[in-house]
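I need the structure of the sequence given here:
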Amino acid sequence: MGRAPAPKEQKTAATPFWRQKSLEEMNKTEWESLCDGCGRCCLVKLEDEDTGEIHFTEIACRLFDAGACRCADYANRRRRVRDCIKLTPETARGLSWLPPSCAYRLVSEGRDLYWWHPLVSGSTETVHEAGASARGKVVALETEIALNDYPHHIVKWPGKLPPRVKKPARRAKGAD
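As a prediction, this is how the structure comes out:
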């Protein structure tokens, strides 16, 4: 949580903003564009009361649009879903359950984005083509399954990288 922002690269016109700026320095448009649309953060998570360990499920928030892999009411999500977390630079550094492919997590750790990220690939479909999204993996919305049945839907894939994916390298200071 106390991790310092990544060192800034030497700025050039060709250097993408996420390599030039810390999370705090990004404007609203840049910040929002970091979301790759994977939908993993919209999955219901369960916390083990004894260990504090977080477990992902294959159950999504009631506002999740499974086809688009996005929130169906993003502007009003926090009013409609009591435990929806607003991601900030501080929370991006402190939420241990953010998926390893999450751009907010990667940038906060001084790492680059994966090839499938829309800011890199130029397409919103590559996150799905890479198998990095929740598309086709959600079995139900939280309102469709009894709370007692949630533990039967714990899955490991949201906390892992898709198979055969090269991890993004740490950026060298001054590198493009």
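
going forward, measure contacts and count neighbours with C-alpha atoms only.
OK.

residues in contact with the closest residue in space to H128 that isn't next to it in sequence?
Once its chain neighbours are removed from consideration, H128 has its nearest residue in R135; the separation is 6.7 Å (CA to CA, 6 or more residues apart in numbering). By CA atoms under 8 Å, 6 or more residues apart in numbering, the residues touching R135 are C38, G39, A66, G67, A68, C69, H128.

one more, for comparison:
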Amino acid sequence: MTAPAKKPSAQEGLFWKTKTLEQMSGPEWESLCDGCARCCLEKLEDEDSGKIYFTHVSCRLLDAGLCGCKDYANRSDQVPDCVRLDPANVRTLNWLPPSCAYKLVAEGRDLYWWHPLISGDPNTVHEAGVSVRGRVQGTELDVNDEHLEQHIVQWPGLLPKRARLKKRPA
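Have a look, this model is predicted:
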């Protein structure tokens, strides 16, 4: 018995379905970012297991209300350990959130309804509860590294129920 044929994606023909990550132009690549800012949260890694723990503490350059970097062009100069995503590392980084469009596209999956490229609205990432807006409890300047364990949270590694819906709720 063979598996039923996979239903064609409504996103077929769109640039993230027709190009590899490596083939995308700079603006196409940048537009894949949904603006959730989960990647801008401080993370801890268990040295024994490799497990990643998110915190609700952000990078000092994150504008937590806008969910954007205050100095995107110079972020690597100001924050030397800032990881610039590229086609190679999005396939291997184990701390990207499950909703990350770079990760989804690398895996050949569709973008969620709330992604601005699908909804046409940059606010749907907030509406769906995916962004860090209203959840950041300080920056790396406010919380010493030795206290980060006290700020571990689960939500950045999870996808909210309304974000998993097939389409925007009415």
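
can you redo the contacts of R135 of the first structure as TSV with neighbour count, secondary structure and distance to A60 of the first structure?
Supplementary listing: the contacts of R135 of the first structure in TSV, determined by neighbours: other CA atoms under 10 Å; DSSP: H, G, I helix; E, B strand; the rest coil; distance: CA to CA, whole Å:
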residue	neighbour count	secondary structure	distance to A60 of the first structure
C38	24	coil	12
G39	23	coil	9
A66	20	coil	8
G67	9	coil	12
A68	15	coil	13
C69	20	coil	10
H128	18	helix	17
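
Quick one: these as a markdown table, columns for distance to V107 of the first structure too.
Supplementary listing: the contacts of R135 of the first structure in a markdown table, determined by distance: CA to CA, whole Å:
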| residue | distance to V107 of the first structure |
| --- | --- |
| C38 | 16 |
| G39 | 18 |
| A66 | 26 |
| G67 | 27 |
| A68 | 24 |
| C69 | 22 |
| H128 | 21 |
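
for those residues, which one is nearest P162 of the first structure?
Minimum separation from P162 of the first structure among these (CA to CA) is found for H128, which lies at 10.6 Å.

In the second structure, where's the longest strand?
Assignment by DSSP state E gives strand 52-58 as the longest strand of the second structure.

List the buried residues in it.
Residues of strand 52-58 of the second structure classed as buried: Y53, F54, T55, H56, V57, S58 (neighbour count, 16 or more other CA atoms under 10 Å).

ok, now stretch 20-28 of the first structure?
Taking 16+ other CA under 10 Å as the neighbour-count basis, stretch 20-28 of the first structure is seen to contain the buried residues Q20, K21, S22, L23.

can you check stretch 88-98 of the second structure too?
Applying a neighbour-count criterion of 16+ other CA under 10 Å, one finds V90, R91, W95, L96, P97 buried in stretch 88-98 of the second structure.

In the first structure, which residue range corresponds to stretch 141-155 of the second structure?
Aligned by TM-score structural alignment, stretch 141-155 of the second structure falls on residues 143-157 of the first structure.

what's the spacing between stretch 133-140 of the first structure and its chain's center?
The chain centroid and the centroid of stretch 133-140 of the first structure are separated by 15 Å under CA atoms, centre = their mean, to the nearest Å.

Just the endpoints, please. Distance across it?
With CA to CA, to the nearest Å applied, stretch 133-140 of the first structure spans 15 Å between its terminal residues.

May I see the buried residues of it?
By neighbour count with 16+ other CA under 10 Å, stretch 133-140 of the first structure contains the buried residues S133, A134, R135, V138, A140.

measure the most centrally placed residue in the first structure to D36 of the first structure for me?
Per CA atoms, centre = their mean, the C-alpha nearest to the average position across the first structure is that of C102, at 3.5 Å. The gap separating C102 of the first structure from D36 of the first structure is 8 Å, by CA to CA.

repeat for A130 of the first structure
Counting by CA to CA, the gap from A130 of the first structure to D36 of the first structure is 12 Å.

ok, the two, which is more surrounded?
Neighbours per residue, other CA atoms under 10 Å: of A130 of the first structure and D36, the larger number sits with D36, 27 against 15.

counterpart of that one in the second structure?
In the second structure, the residue equivalent to D36 of the first structure is D34, according to TM-score structural alignment.

List the contacts of the equivalent of F54 of the second structure over in the first structure.
Under the alignment (TM-score structural alignment), F54 of the second structure pairs with F56 in the first structure. Contacts for F56 of the first structure (CA under 8 Å, 6+ apart) come out as L43, V44, K45, L46, I154, V155, K156, P158, G159.

The fourth one and G52 touch, don't they?
The one in question is L46 of the first structure. No. In this structure L46 of the first structure lies outside contact range of G52 using CA atoms under 8 Å: 9.4 Å.
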